[in-house]
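**Q** predicted model and sequence follow; I will ask about them next.
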Amino acid sequence: MKVSSHEMVPTHEIIPREEIPLLLEKYDIKLQQLPKLLDTDPLVLEVEATPGDVLKITRMSPTAGETTYYRLVIATSP
């Protein structure tokens, strides 16, 4: 079963690498300041993201409507 097919799981998509600098500039942050997701996370595996990728997560909120979050995929420590 695909994790993403569950109704409670928000949409996850990989941001193209060339768009990452624009995202960081928009929010005036450095890459390492983004919240992290491990490369072993089931959704990270499903979308085939690798360490260094940034995922855009789009959720529906009953109070705020559609909200967008960004997460940096990091490698699991050996």
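**A** Thanks, I have it. Bear in mind that the values here come from a model prediction, so they are computed numbers and not experimental data.

**Q** alpha carbons only for contacts and neighbour counts from here, please
**A** Fine.

**Q** quick one: the residue nearest to Pro10 when sequence neighbours are not counted and Thr76, what's the gap?
**A** Closest residue to Pro10 apart from its sequence neighbours, by C-alpha to C-alpha, 6 or more residues apart in numbering: Arg59 at 5.1 Å. Per C-alpha to C-alpha, to the nearest Å, Arg59 is found 25 Å from Thr76.

**Q** right, and the helix or strand after the host helix or strand of Ile20?
**A** Taking DSSP states H and E as the definition, Ile20 sits inside helix 20-27. Downstream of helix 20-27, the next assigned helix or strand under DSSP H and E is strand 36-38.

**Q** let's bring in a second one:
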Amino acid sequence: MSKFNVLHHELVPEHYLVEEKDEAAILKKLHTEKGMLPHINVTDPAIKALMEIHGDIGPNRIIKIVRKNPNVGITEYYRVTTSEVLK
């Protein structure tokens, strides 16, 4: 039985690991700081799938999420990885 990659499911939006060199530009564009971004846990299935592509993704990395909606179009969201238990 093959392992299922959650990123290939039609209901899961596209997830991308932002290069560290590009993080400052994104934060400037959003007029925010990394600590103000919503969190996504490193145990999230989408992050685990990204780890198979990029290797270990530790805490405090920015993830770009691209959602496609027929009514709104394409929207980009950003999350910062965390290893803390989210409540």
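**A** On my side now, so go ahead. The structure presented is a predicted model; accordingly, all values stated were derived computationally and were not measured.

**Q** superposing both, give me the TM-score.
**A** Overlay of the two chains. TM-score (TM-score structural alignment, normalised by the length of the first structure): 0.91; 77 aligned residues with a C-alpha RMSD of 1.0 Å.

**Q** how close does the helix holding Ile20 of the first structure sit to the second structure?
**A** Overlaying the second structure shows helix 20-27 of the first structure at a mean distance of 0.8 Å from the equivalent residues (mean C-alpha distance after the TM-score superposition for the first structure).

**Q** aligned partner of Thr75 of the second structure in the first structure?
**A** Correspondence of Thr75 of the second structure to the first structure, assessed by TM-score structural alignment: Thr67.

**Q** could you do Asn60 of the second structure as well?
**A** Using TM-score structural alignment, Asn60 of the second structure lines up with Gly52 in the first structure.

**Q** residue nearest the centroid of the second structure?
**A** By C-alpha atoms, centre = their mean, the second structure has its centre lying nearest to Ile63, at 2.8 Å.

**Q** am I right that that one sits in a helix?
**A** No: using DSSP: H, G, I helix; E, B strand; the rest coil, the assignment for Ile63 of the second structure is strand, not a helix.
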